[in-house]
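Q: Have a look; sequence and predicted model below, questions after that.
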Amino acid sequence: MRIAVLAYDRISPFMLSTPLAVFAEPFLAGGHQLEICAATPRLSATAGLHIEAPAALDASLLADVVILPGWRDAQEPVSPDIVAVLRAAGERGALVVGLCLGAFGLAEAGLLDGRRATTHWARAELFAARYPAIDVDPGALFIDEGPVLTSAGIAAGLDCCLHLLARLSGIGEAHRVARHLVVAPQRGGAQPQLLERPVPGTSADRRVAGLLESLRADPLEAPSLDTLAQRAGMSRRSLTRHIRAQTGGSLGDWLKRVRLARAQDLLAAGGRGLEDVAARAGFVDAQALRAAFRQELGLTPRQWLARQRLG
């Protein structure tokens, strides 16, 4: 895949590095070709840095994936040349990604009308007011609408890029890259941007984290909340609260994402028959597996597998 990352004057180096860390590091096996494209060959960046852009903005017109990593100010319109590139990418069927305030560029290009989208929580209200045709979810880490993806801030942009890598090269490759980056590969797009306690700290937190890791290792296990609460030595209500604080949702939602990741691994490894894959991943049946794919990825298992082969 040819991937174009759009750079601009006064860009955040951290935001620019987000897609580069996922798609351009030497340990990648996917073989994607990535270019940084900009209107001028030399750009200023925040913190007094300067960046040399190796490709002109027009080079992105040949890309299969176009990523806009943020924008310098939500109050400032995204430059018309970048908007034109994004609109052209959408018209030719390329995947278009807006990380953080980059969602404003996709919105200005008309690529998000009638779709769900997100952006940084601090600018979500402005985003919704400026673009009423968009169904704005101010809490999601990222949203995959098929041809367009949007994310919240810098860390969520990393989640979004890893999710996109899973679409292009398979979940196994995304997990491998996540391990190299020392980040969690399992954060789903629906997880809230703001968590009460994102890192286990107390003894109870660590016990719950241990329970979750045991379930991740064996997603076929389906103990009740009462059973898990007994294992953790706490009440069902307290366990539910701790799980929500660590995962951003219910045990059922988190376990479904874990099982979906297992199913993706099985499919990518040549698993035959959706019923068999569903059973080995912990789903009730193939219908439940299909529903999970559509809800989390917006694709059927067959469509997802076809994209892995294309990637």
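A: Alright, I've got the coordinates.
Q: only C-alpha atoms for contact and neighbour calcs from this point on.
A: Will do.
Q: Spatially nearest residue to L34, not counting backbone neighbours?
A: Leaving aside its sequence neighbours, L34 sits nearest to I3 (CA to CA, 6 or more residues apart in numbering; 4.7 Å).
Q: Would it be right to say that A4 lies in a strand?
A: Yes: checked against DSSP: H, G, I helix; E, B strand; the rest coil, A4 lies within a strand.
Q: How many residues are close by it?
A: Neighbourhood size, A4 [other CA atoms under 10 Å]: 26.
Q: Likewise for V22?
A: V22 has 22 nearby residues by other CA under 10 Å.
Q: After whatever helix or strand it lives in, which helix or strand is next?
A: Element membership for V22, per DSSP states H and E: helix 13-23. The helix or strand immediately downstream of helix 13-23 is strand 33-38, counting by DSSP H and E.
Q: Give me the angle between that next one and helix 13-23.
A: 160 degrees (axes from the mean of the first three to the mean of the last three CA atoms, to 10 degrees).
Q: Could you list every helix and strand in contact with strand 33-38?
A: In this structure, strand 33-38 makes packing contacts with strand 2-6, strand 55-56, judged by 3 or more CA pairs under 8 Å, 6 or more residues apart in numbering; DSSP states H and E.
Q: Tell me which of those approaches S238 most closely.
A: strand 2-6 (44.2 Å; CA to CA).
Q: so what does the closest one touch, helix or strand wise?
A: strand 33-38, strand 65-69.
Q: Next up, a structure to set beside the first:
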Amino acid sequence: MPKALFSIVAGVALAVCSILSMAAQPDPILPRPSGPAPAVKFTIIKTGETPTRDALTWAGGSWSQKVMANHVAILVSHPSGRFLLDSGLGTQTGRHFDDQMPWWVKPLMRYQGFSPARAQLDARGEPAISRIVLTHGHWDHVAALHDFPEAEVWLTAGELDFVRTAKPPAVLPVQVNAPGIRWHTYALAPRRFGPFEQHLDLFGDGSAVLVPLFGHTPGSVGLVLTLSSGRQALFIGDVAWRVDGVTHQAPKPFISRRVVDHDAEATHDTVKLLHAIQQANPGLLIIPAHDAVVHDALGYYPRWVE
């Protein structure tokens, strides 16, 4: 083949491969409800905090900077009902932590400012919570399930298997083995939702949608909310502990991810996907479960974000 013709053929092949590669990339734009935005809002219920170092929360963090890792539950209000996203720390967490948390990790996970979600909600006369949706099953996200015996606890079947078989420090058996917990497993529908190949529309109107964020645990999920103002929020659980990790596409520090990430490589891939979503959706609120900087800016229960 003449050199000039070879160059043309090679160039065309490269262009075709590039186009096919771009076509294979998922659209990072998050869909919105097709009709008028329903009256959706959320509030962050802070149940405790753990002092730590920035460098222990994401790979680009500073050792000299002290930060707080919050423990929260998110109360979501929709015209068709309310639910909690995760439960935060609960009334029995202290005893469970002392009894079953391994000694070598206790200094890193000690918490302060303890204020269970159930006590805060009851103090303001809030109606009973009938559903708790878990981003994942780690101990600090399920610690208050005992405080809500009337609630169904929603998680994927894979995550329930993980919860029932994982060991401390990931899961404390005393928190999840009580016969009274009303586990409710669900499957994500195999239909695309923006960049996600699966999703579950909780109310059928596109305003509260669960999406797969696998890696940190086998069945980790996130929640996309479209608020009454039209603004969108993406709750990412523990895929990244700080929004800085998403912004810089950085994983957790080596030691941290070895201890807490079920699949560190898959978790980092999810961080990269979240970064693409962040870049493609201006104004999107990305809310990690433990990022006190993000939480402080939004405010805490009883302040609502709409």
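A: Everything's here; your move. Bear in mind that the values here come from a model prediction, so they are computed numbers and not experimental data.
Q: TM-score for these two?
A: After superposition, the two chains reach a TM-score (TM-score structural alignment, normalised by the length of structure 2) of 0.28; 147 aligned residues with a CA RMSD of 6.6 Å.
Q: So which bits of the helix holding V22 of structure 1 are buried?
A: P13, M15, L16, S17, T18, P19, L20, A21, V22, F23 (16 or more other CA atoms under 10 Å).
Q: Okay, angle between that helix and strand 2-6 too, please.
A: Using the same axes, to 10 degrees: helix 13-23 of structure 1 against strand 2-6 is 170 degrees.
Q: what angle separates helix 13-23 of structure 1 from strand 65-69?
A: Using the same axes, to 10 degrees: helix 13-23 of structure 1 against strand 65-69 is 150 degrees.
Q: Now for the closest residue to R257 of structure 2 other than its chain neighbours, how many residues are close by?
A: Excluding the flanking residues, the one nearest R257 of structure 2 by CA to CA, 6+ apart is A264, at 6.1 Å. Using other CA under 10 Å, A264 of structure 2 has 21 neighbouring residues.
Q: A264 of structure 2 and E159 of structure 2, how far apart?
A: 17 Å (CA to CA, to the nearest Å).
Q: Tell me where the stretch 201-311 of structure 1 has helices.
A: 203-217, 225-232, 236-247, 251-268, 274-281, 286-297, 301-310 (DSSP state H, counting those that start in this stretch).
Q: What is the second one packed up against?
A: Taking 3+ CA pairs under 8 Å, 6+ apart as contact, the helices and strands that helix 225-232 of structure 1 lies on are helix 203-217, helix 236-247.
Q: So which of those is the most surrounded?
A: helix 236-247 (a mean of 19; mean count of other CA atoms under 10 Å).
Q: Show me what that one is packed against.
A: helix 203-217, helix 225-232, helix 251-268.
Q: wait, which of those helices is closest to V148 of structure 1?
A: Of those, nearest to V148 of structure 1 by CA to CA is helix 251-268, at 20.9 Å.
Q: Next, the angle from that closest one to helix 203-217.
A: Using the same axes, to 10 degrees: helix 251-268 of structure 1 against helix 203-217 is 30 degrees.
Q: same for helix 251-268 of structure 1, what does it pack against?
A: Using 3+ CA pairs under 8 Å, 6+ apart, helix 251-268 of structure 1 is in contact with helix 171-181, helix 203-217, helix 236-247, helix 274-281, helix 286-297, helix 301-310.
Q: Buried residues, that helix. List them.
A: Quick answer for helix 251-268 of structure 1 (16+ other CA under 10 Å): 251, 254-268.
Q: Are we agreed that V96 of structure 1 is in a strand?
A: Yes: using three-state DSSP, the assignment for V96 of structure 1 is a strand.
Q: any idea how far it lies from C37 of structure 1?
A: In terms of CA to CA, V96 of structure 1 sits 14 Å off from C37 of structure 1.
Q: Please apply the same query to R167 of structure 1.
A: Counting by CA to CA - R167 of structure 1 and C37 of structure 1 are separated by 23 Å.
Q: circling back: is it possible to export the helices and strands packed on strand 2-6 of structure 1 to a markdown table including mean neighbour count and distance to A291 of structure 1?
A: Shown next, in a markdown table, are these (neighbours: other CA atoms under 10 Å; distance: least, CA to CA, whole Å):
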| stretch | mean neighbour count | distance to A291 of structure 1 |
| --- | --- | --- |
| strand 33-38 | 20 | 33 |
| strand 65-69 | 27 | 26 |
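Q: a markdown table for these, including distance to T227 of structure 1?
A: Listed next are the helices and strands packed on strand 2-6 of structure 1 as a markdown table, based on distance: least, CA to CA, whole Å:
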| stretch | distance to T227 of structure 1 |
| --- | --- |
| strand 33-38 | 48 |
| strand 65-69 | 44 |
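Q: closest to Q287 of structure 1 out of these?
A: Per CA to CA, nearest to Q287 of structure 1 of the helices and strands packed on strand 2-6 of structure 1: strand 65-69, 30.9 Å.
Q: Identify each buried residue in the next helix or strand after the closest one, please.
A: The first helix or strand that comes after strand 65-69 of structure 1 along the chain, using DSSP H and E, is helix 80-91. Under the neighbour-count criterion of 16+ other CA under 10 Å, helix 80-91 of structure 1 has I82, V83, V85, L86, R87, A89, G90 buried.
Q: what angle separates helix 80-91 of structure 1 from strand 65-69?
A: 140 degrees.
Q: by contact count, what packs against helix 80-91 of structure 1?
A: strand 95-99, helix 102-108.
Q: picking up where we left off before, looking at the helices of the stretch 201-311 of structure 1, which is closest to H180 of structure 1?
A: helix 251-268 (18.1 Å).
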